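Peer 1: structure for the following, please:
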Amino acid sequence: MIESSYVVIHSHVSEFPEPMTLRTGDGVLVGERYDGPEGWPDWYFCTAPAQEPGFVPAQLLDRHVDGSAKMLEDFTNRELDVVEGQVLQGNRQLNGWLWAVRISDGATGWVPLDKVRLQD
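Peer 2: Predicted structure coming up:
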């Protein structure tokens, strides 16, 4: 994957301090599609055994008619807390979010794309 540098233009603090960590093949129950004002498409509220519930992108779910699904790849919905001016390395975008590494300390997580801009 190609990594790009981003600068944080608006701070972000996670509202979900206990992220889900799922492995390829793990089963989840799929709930409602996220429909918030931010316009983040195709995130579904999921539950899994021994995990706090959370949102998972649709393209990582092999969905079944009974409302269950299997994970198509490893995934965590850990969000990265960031403050304006921080520099990040990002290598994946999904449904309005960027998977990033904070350069200052190596912490990783998802950041909303509207909170960052590609660095020149």
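Peer 1: every contact and neighbour count from this point should use C-alpha atoms.
Peer 2: Will do.
Peer 1: in which helix or strand does the nearest residue to residue 31 once chain neighbours are set aside reside?
Peer 2: Closest residue in space to residue 31, ignoring its immediate chain neighbours: residue 45 at 5.0 Å, by CA to CA, 6 or more residues apart in numbering. Element membership for residue 45 (DSSP states H and E) is strand 43-47.
Peer 1: second input sequence below; structure requested for side-by-side comparison:
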Amino acid sequence: MKFIAIRQHRSECPNPISFTQGATLKLGEYYCDDEMEYWYFCTLDGDKGGWVPEQLIERIDENYGRALEDYTAKELEVNSGDKLKMTKIMNGRAWCVRKSDGDEGWVPEQFLMLAQS
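Peer 2: Alright, predicted model coming up:
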């Protein structure tokens, strides 16, 4: 689906967590509110951390989970008016590809408006 960014978005995480299916994740803070629903702050080997959607985690025990699919927390920095193609929505975030340069990443869903054809 085609969308237009209606607000500027800048990433607060210059080094986002990325992992492949089957990776072991240490589960930290659980976060759920109107802006960001059902996310865990996860770390890999006590090193790199980031927010991961709950449905991508198979719980091993109280403190650990296993990744159910490949994932990156990379955010796409957008300016108002950027034309985007959305390929996935998950927990208040949309995975988008910017048409002008092909860069891709997560954008808050409320920063997007459906483009007129």
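Peer 1: which residue numbers in structure 2 does the strand holding residue 45 of structure 1 align to?
Peer 2: Strand 43-47 of structure 1 corresponds to residues 39-43 of structure 2 when matched by TM-score structural alignment.
Peer 1: how far out from the middle of the chain is the matching stretch?
Peer 2: Offset of stretch 39-43 of structure 2 from its chain centre (CA atoms, centre = their mean, to the nearest Å): 11 Å.
Peer 1: what does it rub up against?
Peer 2: The contact list for stretch 39-43 of structure 2 (CA atoms under 8 Å, 6 or more residues apart in numbering) reads 17, 25-32, 49-54, 91.
Peer 1: stretch 94-105 of structure 1 too?
Peer 2: Under CA under 8 Å, 6+ apart, the answer for stretch 94-105 of structure 1 is 39-43, 57, 80, 86-93, 107-114.
Peer 1: just the buried ones from the residues you listed?
Peer 2: Among the contacts of stretch 94-105 of structure 1, those that count as buried by neighbour count (16 or more other CA atoms under 10 Å) are 40-43, 57, 80, 86-90, 108-113.
Peer 1: looking at the residues you listed, which are in strands?
Peer 2: 43, 57, 87-90, 108-112 (DSSP state E).
Peer 1: what lines up with residue 56 of structure 2 in structure 1?
Peer 2: Using TM-score structural alignment, residue 56 of structure 2 pairs with residue 60 in structure 1.
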